[in-house]
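[1] Here is a sequence together with a model predicted from it:
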Amino acid sequence: MSKRVIFDEQAIQRATTRIAHEIIERNKGIENCVLVGIKTRGIYLAKRLAERIEQIEGMSIPVGEVDITLYRDDLTVKTASEEPLLKGTNVPMDVTDRKVILIDDVLYTGRTVRAALDALIDLGRPAQIQLAVLIDRGHRELPIRPDYVGKNVPTSKEEIIAANLKEIDEVDEVSIKQK
């Protein structure tokens, strides 16, 4: 399987810095905002964005994480031994009447984001939900559009986008591979 790196460590840093600035600008600061990362890699991106926003604004922004396992539309449990592995949702603040910026690594069909929206709504009623993604690869199956994008990467359905982050993959890069 051939692999082509389309985003290196510096490009990821530049994209997160730009997205942090865009979040601040669009929301006229960060008051009443909260970042919520979709497990697994979305939470690491959310933490990186929070660090950049704090460097820029001099204020911290709350960060939470959401596990969408039970909200997936492709989840089928046949036996008790095949129960889904839950990673846990941890949103340490009430999201009601707040601007929630949902964060994920790669946006593809939109089904992961739809599941995350359901999980968020179960926690409260946000004033607004925005979406930030590192990579938008197209091929949407649901009417979901990101508000903040690190990079648009047109792909074929025969390609795989792999977003790797140092926190769990020991390297910061995004690559594209053939199935």
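    Arrived safely, thanks for sending. All values reported here derive from a predicted model rather than from experimental measurement.

[2] CA atoms for contacts and neighbours, from now on please.
    Noted.

[3] Compute the distance between the residue nearest the centre of the chain and Val91, please.
    Central residue of the chain (CA atoms, centre = their mean): Asp104, 1.2 Å from the mean position. To Val91, Asp104 is 15 Å away according to CA to CA, to the nearest Å.

[4] just Ile19 next, same as before
    On the measure of CA to CA, Ile19 and Val91 end up 21 Å apart.

[5] Of those two, which one has the most company?
    Neighbours were tallied for Ile19 and for Val91 using other CA atoms under 10 Å; the higher tally belongs to Ile19 (22 against 18).

[6] That one against Pro146, yeah?
    No: using CA atoms under 8 Å, Ile19 is not in contact with Pro146; the gap is 11.5 Å.

[7] Give the intersection of the neighbour lists for these two.
    By CA atoms under 8 Å, 6 or more residues apart in numbering, Ile19 and Pro146 have these common neighbours: Ala132.

[8] on that earlier part again, am I right that the residue nearest to the centre of the chain sits in a helix?
    No: Asp104 is assigned strand when assessed by DSSP: H, G, I helix; E, B strand; the rest coil, not a helix.

[9] got the contact list for it?
    37-39, 41-43, 45, 132-134 are the contacts of Asp104 under CA under 8 Å, 6+ apart.

[10] Quick one: neighbours of the nearest residue to Thr69 once chain neighbours are set aside, just the number.
    Closest residue in space to Thr69, ignoring its immediate chain neighbours: Leu86 at 6.3 Å, by CA to CA, 6 or more residues apart in numbering. Leu86 has 10 neighbours, counted by other CA under 10 Å.

[11] also this one, for the comparison:
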Amino acid sequence: MTITSETNLPELNNPVTLERLLDTMYQAIKTKIQAFDKDDVVMIGIHTGGFWIAEKLYEKLDITTPLGSLNISFYRDDFTKIGLHPEVKPSQLPMGLDDKHIILVDDVLFTGRTVRAALNEIFDYGRPASVTLAVLLDRGGRELPVYADIVGQKVTLEAGQQIKLCGPEPLKLVQNKC
């Protein structure tokens, strides 16, 4: 699907479409984690949009470990340019990520820099057995060699266009800012 103007956003913004994308992600994650001991699976959502998606997926999945929240503000490679958000909240991760199978969830995958920062923080907490990246939207345009294992949908935006997940209730995709 190509999003070239705001007139196409309602198609993605339709609650049925968002639910379908979440179900696509849920089915893929469910299949992926069947190979693991459920006590060894940890789901982590990247603050904020990724965490909202992770919450919805976590409710449906049989994961016994607590849901984690990752705030990558201090791990970004551009915070000296854009500054820190005035209300930086700490990450909340389950203890002991060593040998765990991490399901890392984000809303939109673009350059790969957010994922790089998230991985840096995760590895500061331990050495997981594996990391599976699940994203609602993959918009291409990588600057780093990062790919998603699980994708709700791939989209193409024109140069300079942005797409953002607003929420948490209801979840809504918008261009630019919420």
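    All right, it came through fine. Here the structure is a predicted model, which is why all the values come from computation and not from measurement.

[12] Just give the TM-score of the two.
    After superposition, the two chains reach a TM-score of 0.84 (TM-score structural alignment, normalised by the length of structure 2), with 166 aligned residues with a CA RMSD of 2.2 Å.

[13] before we move on, the earlier item: so which of the contacts of Asp104 of structure 1 are in helices?
    Counting by DSSP state H, the contacts of Asp104 of structure 1 place 41-43, 45 in helices.

[14] Just the strands from structure 2, written as ranges.
    For structure 2, the strands defined by DSSP state E cover 41-46, 68-70, 101-109, 130-138, 150-154, 164-166, 172-174.

[15] of all these, which lies closest to Pro15 of structure 2?
    Closest to Pro15 of structure 2 of the strands of structure 2 is strand 172-174 (CA to CA; 8.2 Å).

[16] List of residues touching that closest one?
    9, 12-13, 163-166.

[17] In structure 2, which helix is the longest?
    helix 15-33.

[18] That one: average distance to aligned residues in structure 1?
    Superposed on structure 1, helix 15-33 of structure 2 shows a mean distance of 1.5 Å to its aligned residues (mean CA distance after the TM-score superposition for structure 1).

[19] And for that helix, what's in contact with it?
    11-12, 41, 53, 56-57, 60-61, 134-136, 150-153.

[20] again, 10 Å this time
    By CA atoms under 10 Å, 6 or more residues apart in numbering, the residues outside helix 15-33 of structure 2 that reach it are 10-14, 40-41, 53-54, 56-58, 60-63, 101-103, 105, 132-137, 149-153, 170-173.

[21] Please, a PyMOL command that selects the buried ones among the residues you listed?
    The buried subset of those, as determined by 16 or more other CA atoms under 10 Å, is captured in PyMOL by this line:
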select buried, resi 12+13+40+41+53+54+57+58+63+101+102+103+105+132+133+134+135+136+137+150+151+152+153+171+172+173
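
[22] Thr112 of structure 1 matches what in structure 2?
    In structure 2, the residue matched to Thr112 of structure 1 (TM-score structural alignment) is Thr114.

[23] what about the residue lying closest to its match once chain neighbours are set aside, distance to Arg116 of structure 2?
    Residue nearest to Thr114 of structure 2 in three dimensions, not counting chain neighbours: Arg76, with 7.0 Å by CA to CA, 6+ apart. Plainly put, Arg76 of structure 2 is 8 Å away from Arg116 of structure 2 if you go by CA to CA.

[24] thinking again about what came up before, could you identify which of the ones in helices among the contacts of Asp104 of structure 1 has the most neighbours?
    Busiest of those [other CA under 10 Å] is Leu45, holding 25 neighbours.

[25] and that residue, what does it touch?
    12, 16, 35-38, 51, 103-105, 132-134, 165, 167.

[26] Return the set of buried residues in stretch 76-85 of structure 2.
    Buried, per 16+ other CA under 10 Å, within stretch 76-85 of structure 2: Arg76.

[27] hmm, back to that, for the strands of structure 2, give me a markdown table that also has distance to Ser5 of structure 2.
    Shown next, in a markdown table, are the strands of structure 2 (distance: least, CA to CA, whole Å):
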| stretch | distance to Ser5 of structure 2 |
| --- | --- |
| strand 41-46 | 27 |
| strand 68-70 | 31 |
| strand 101-109 | 17 |
| strand 130-138 | 16 |
| strand 150-154 | 16 |
| strand 164-166 | 14 |
| strand 172-174 | 11 |
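
[28] Select, out of these, the one closest to Asn120 of structure 2.
    Nearest of the strands of structure 2 (CA to CA): strand 68-70, 11.0 Å.

[29] how far away is the corresponding residue of structure 1 for Ile102 of structure 2 from Leu165 of structure 1?
    Superposed on structure 1 with TM-score structural alignment, Ile102 of structure 2 falls opposite Val100. According to CA to CA, Val100 of structure 1 and Leu165 of structure 1 sit 23 Å apart.
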